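J.: For reference, the sequence and a predicted model appear below.
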Amino acid sequence: MRVAALVITLLSLLAGCSEPTSDSPMVVYTSRDDALMKALFEAYSDDSGVPVRYVTGSAAELIARLHREGRSTPADVLMVSDAANLWLAARRDVLSPLQSVVLSANVPMYLRDPAGRWFALTKRARTLVYSTERVDPQTLSSYAALSEPAWKGRLCLTSADNLANRSLVATLIASHGTAWTRRVLSGWVNNLATQVFANDTALMEAIIAGQCDVGIVNSYLYGRLKQDNPQLPLALRWADQRGQGVHINITGAGVTQYAPHRVAATQLLEWLSQPRAQQLLANGNLEYPVNAAVNPPAAVASWGRFRGSDLPVALAGSLQQQAEALMAEVDYP
């Protein structure tokens, strides 16, 4: 039995060393936008000569598919949004640890898995958004301040089903503990102006419509709305600048556990962390590069500088269940 297992392992390793071809291209499972992926992988193929095919779906669907396919998967790379999804993929053992000098140099430690199973590719801030017509930005300071009586009937939030929300709560637990976070969440619920929203865009539209004055959203979604309407009567306010710093989440990728082209997949991840790809990714979705040598897009830079939290983003996954339970405890809808 041991000999058979060793043979299977050696065959898997040898298969992972094979080169992608037009008949057997590199395959990426991704939850990212189709147009962005098309431009990105065309650029990679131009630079490397390596053909890439990508398959889209939700993060949950793709992680389940990898788990179901096991050794028979055609996928070499998984690319999804939110650190909690990457943490889950690693926990379900569908990603393989790798060591790369390039990735270690380009991706800060707090933005990657400690075991090297996934690496951030872009960053987004989850911060405060407010009506420029009804709110003085100097009255906004932190996530916790939104639980104070001054914001009673003025706060809009997205639902507890929103993964970005739960990831924020997970990092609040990591920074301040359960009791503190429970008090903040209770205050948020008490201050709600209306029912919670399914997504950040609907929340921002509610602020514009006058249903509420302030909320919490992902920076790139604000950017999309601003791009469509330069006169948007909303602005971002960077939270917790005197504390932990604004909450950071990521998009990221890892090499799959049974990648048919493991070496080539690692090379793709390394390319994604370098300037050309970082610019394509950041420009394509109004996000922040993870490579410190690359500047954010001009539109993103125009929102102003901020200090981001340097908590390990993997905490968004490891504390996800605690965050979900705490939100349910305070009847966060």
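T.: Nice, I can see it. Just so it is clear, the model here is predicted, and its values are computed rather than measured.
J.: going forward, measure contacts between C-alpha atoms and count neighbours the same way
T.: Will do.
J.: Any figure for the gap between the residue nearest to Phe41 when sequence neighbours are not counted and Ser18?
T.: Spatial nearest neighbour of Phe41, excluding adjacent residues (CA to CA, 6 or more residues apart in numbering): Val52 at 6.4 Å. From Val52 across to Ser18, the span is 14 Å (CA to CA, to the nearest Å).
J.: The two - which one has more neighbours?
T.: Using other CA atoms under 10 Å as the criterion, Val52 and Ser18 rank with Val52 on top: 20 against 14.
J.: didn't that one look like it was pressed against Leu40?
T.: No: the pair Val52 and Leu40 fails to qualify as a contact (CA atoms under 8 Å) at a distance of 10.1 Å.
J.: Can you show me the helices along the stretch 1-150 of the chain?
T.: In the stretch 1-150 of the chain, the segments counted as helices under DSSP state H, counting those that start in this stretch are 2-16, 34-48, 59-69, 83-91, 101-106.
J.: Just say which of those is most tucked in.
T.: The highest mean neighbour count among those, using mean count of other CA atoms under 10 Å, belongs to helix 83-91: a mean of 24.
J.: Check it against this one:
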Amino acid sequence: MRMKLAATAAIALTALPLAASADGEVNIYSYRQAYLLEPLLNAFEKETGIKSNVVFAKQGLAERLEREGRNSPADVVMTVDISRLNELVERDLVQDVDNDVLEKNIPENLRHPDGKWFALTTRARLIYTSKERVKEGEITTYEQLADDKWDNRICTRSGKHPYNIALISSMIAHHGEAETETWLNGVKDNLARRPQGGDRDQIKAIAEGVCDVSIGNSYYYGNMLQDENQRPAAEAVRLVFPNADGRGTHINISGISLTKSAPNRDNAVKLMEFLSSPEAQGIYATANTEYPANPNVKPTGLVAEWGEIQPDSLSLQTIAENRNAAVKLVDRVDYDGE
């Protein structure tokens, strides 16, 4: 049964019985929202004639794949954050893809060494600063977030959120656990309030004068600028691309994996190839103010206006491998505590 894409809330996991194998179709399990995928999958069907069946969910896809086992109808999983992609690998739910098109379109540091996942878009983990209370150039690195001058001036979401865990994992890769623990303690000491909310809430907190500095993903800022009600808060902050003059700004990804079962494997690989193509990369990145993963595709719209990004070339697989250490470190410093 084919489900029409709808820009609505996530559909319950049990709501969509998918036929395992069907000519000219591909089955997708997705954490990505409907409005992001609709133009992509419409373009894919127009180009290839292959129809897409989609299950949207906010959580639980890995568990569903485990329950379904080899009988799962899912061909691919589309998700955000390296930790969720790595979870699929660790649970042995996805298979290797050795494909020249994907390896040409997606840089080595943005794909699994054995092709178990491929990035489709990237997002920068930025520093937001108050335009009124922080001078331009006053903070330029993640390391400076621990400086005493920011005492009682920083807001963040939970240290245990995957986006912050990925950033901490990258710090461990660059500095080691001991130095990163000292740094994270310093950031905690500088917090203006207990970690809470999401990335948008940190921007709002700066606009309201609760704090002067925060950390957040680039696309949240872009999305707020396009929302009439949230634009004033976004316009009150300045974007800082940390470590641009050094190792580069930490990035995370949205990505795709081919499931172990993949009853429509050939169609699924065609979808993966299409999503890495310049046409699809342009559509996908623009829809959520993200950066294309394909280096031959330039950012557009608001993202292009922010200027060229100098991304950290650290392998996302290395970040994934440091995740457990980062989680333990957050607990050790009691980052989310009083």
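T.: Ah, there it is. None of these values were measured; they are calculated from a predicted model.
J.: Quick one: map the residue nearest to Phe41 of structure 1 onto structure 2.
T.: When structure 2 is aligned by TM-score structural alignment, Val52 of structure 1 is paired with Ser52.
J.: Equivalent analysis for Gly308 of structure 1, please.
T.: Matched by TM-score structural alignment, Gly308 of structure 1 corresponds to Pro311 in structure 2.
J.: What is the end-to-end distance of stretch 306-325 of structure 2?
T.: Using CA to CA, the two ends of stretch 306-325 of structure 2 sit 33 Å apart.
J.: go on, stretch 125-141 of structure 2?
T.: First-to-last distance for stretch 125-141 of structure 2 - CA to CA - comes to 11 Å.
J.: ok, now stretch 292-310 of structure 1?
T.: Stretch 292-310 of structure 1 has its terminal residues 14 Å apart, counting by CA to CA.
J.: what does stretch 190-210 of structure 1 give?
T.: Using CA to CA, the two ends of stretch 190-210 of structure 1 sit 19 Å apart.
J.: ok, and what's touching that stretch?
T.: The contact list for stretch 190-210 of structure 1 (CA atoms under 8 Å, 6 or more residues apart in numbering) reads 129-131, 146-149, 151-159, 161-162, 211-218, 221-222, 225, 233-234, 333.
J.: Would you mark the buried spots in it?
T.: For stretch 190-210 of structure 1, the buried set under the neighbour-count rule, 16 or more other CA atoms under 10 Å, comprises 190-193, 196-197, 199-201, 203-204, 206-208.
J.: ok so, going back, how close does the match of Val52 of structure 1 get to Ser30 of structure 2?
T.: From Ser52 of structure 2 across to Ser30 of structure 2, the span is 12 Å (CA to CA).
J.: could you dump the helices of the stretch 1-150 of structure 1 to TSV with distance to Pro296 of structure 1?
T.: Output for the helices of the stretch 1-150 of structure 1, formatted as TSV (distance: least, CA to CA, whole Å):
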stretch	distance to Pro296 of structure 1
helix 2-16	35
helix 34-48	16
helix 59-69	25
helix 83-91	20
helix 101-106	15
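J.: my guess is the match of Val52 of structure 1 meets Leu41, correct?
T.: Yes: between Ser52 of structure 2 and Leu41 there is a contact under CA under 8 Å: 6.6 Å.
J.: what comes up buried for whatever helix or strand Ala164 of structure 1 lives in?
T.: Using DSSP states H and E, Ala164 of structure 1 sits in helix 163-176. By neighbour count on 16+ other CA under 10 Å, the buried set for helix 163-176 of structure 1 is Leu163, Ala164, Asn165, Arg166, Ser167, Leu168, Val169, Ala170, Thr171, Leu172, Ile173, Ala174.
J.: Counterpart of Asn85 of structure 1 over in structure 2?
T.: Matched across to structure 2, Asn85 of structure 1 falls on Arg84, judged by TM-score structural alignment.
J.: Could you give the residue range in structure 2 aligned to stretch 269-280 of structure 1?
T.: Aligning stretch 269-280 of structure 1 against structure 2 (TM-score structural alignment) gives residues 272-283.
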